[in-house]
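>>> Model the structure of this input:
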Amino acid sequence: MLARPHRLTRGDDYRMVVRRGSRCGGSRVITSVLPTTDTERAARFGFIISKQVGNAVIRNTVRRRLKAVCAELLSEVPQGTDVVIRALPASATASFVELRADVQRCLTRLTRQVTT
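Next up is the predicted model:
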């Protein structure tokens, strides 16, 4: 599970990452990454799961899976980076492995872009 310092909690932070960050889309998720000037701060993650994904049970399942994926990939994300993951309707039927592959591909690609 993601500890409190690794979570985006303010709406302004979500908006800034989605609007100004680099984006990578897949069939199940869209990942936005925005590096910040505060490199001492831990990487933070936020999740957007709309009602188009499914009912509350399905949305919460998708959210829990995405949080677990991000907890596993935390070491691959540079300090001071904010990440927002938007779940698409196809994420409702995706397995944990499929979600992990989509998120990992996008995070690898976007963090490589940011650091170069």
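
>>> From now on I want contacts and neighbour counts done on CA atoms only, so please keep to that.
OK.

>>> Now name the helix or strand holding the closest residue to G21 other than its chain neighbours.
Leaving aside its sequence neighbours, G21 sits nearest to L34 (CA to CA, 6 or more residues apart in numbering; 4.4 Å). For L34, the element it lies in under DSSP states H and E is strand 29-35.

>>> I have a second one here; can you model it like the first so I can compare?
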Amino acid sequence: MLPAAARLTSSADFQRVTRKGRRAGRPRLVVHAVTERKQATTEADPRATWSTVSPRVGFVVSKAVGNAVVRHRVARRLRHLAAARLGTLRPGTALVVRALPAAADATSAELGQDLDAALRRLHLAVDDNGGEA
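Sure, this is the predicted structure:
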């Protein structure tokens, strides 16, 4: 399950990521991504400082993918795959994963391969040492 803090929920966030972000297309999905930083203040320094926020993910599965049963199945699979990859994403990353009609017939493994390839193409995954994977 995707934690509440890791979900994109507002339409403004979806719009910002899809319009201003970079994108990587794969046969079964398209991933839109932006890296954001949140402004915070500390008592020691009243001036604003920048701190990174945890990665957040949202999903778009339109009627072009299939009927409600198929759309929900695709969305569940994508949520599960994204939750497993949250720890490998750069801090401050906001993703929108848009399923294409070919996702309806895809297995979880195929969707995972497309998601991993898109994340690599966007240079968003980090390894255990904090560097790019």
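
>>> Please state their TM-score.
The TM-score (TM-score structural alignment, normalised by the length of the first structure) is 0.93; 114 aligned residues with a CA RMSD of 1.5 Å.

>>> What's the residue nearest to G21 of the first structure aligned with over in the second structure?
Using TM-score structural alignment, the equivalent of L34 of the first structure in the second structure is V34.

>>> now E98 of the first structure
Under TM-score structural alignment, E98 of the first structure pairs with E110 in the second structure.

>>> Tell me how many other residues crowd its match.
Neighbour count of E110 of the second structure, defined by other CA atoms under 10 Å: 14.

>>> ditto for A40 of the second structure
Every residue meeting other CA under 10 Å relative to A40 of the second structure is counted, giving 12.

>>> So it sits against S51, correct?
Yes - using CA atoms under 8 Å, A40 of the second structure makes contact with S51 at a distance of 6.5 Å.

>>> Output the residue interval of the first structure matched by the helix of greatest length in the second structure.
In terms of residue count, the longest helix belonging to the second structure (DSSP state H) is helix 68-85. Counting by TM-score structural alignment, helix 68-85 of the second structure lines up with residues 56-73 of the first structure.

>>> May I see the buried residues of that stretch?
Judged by neighbour count (16 or more other CA atoms under 10 Å), stretch 56-73 of the first structure contains these buried residues: I58, R59, V62, R63, R64, R65, L66, K67, A68, V69, C70.
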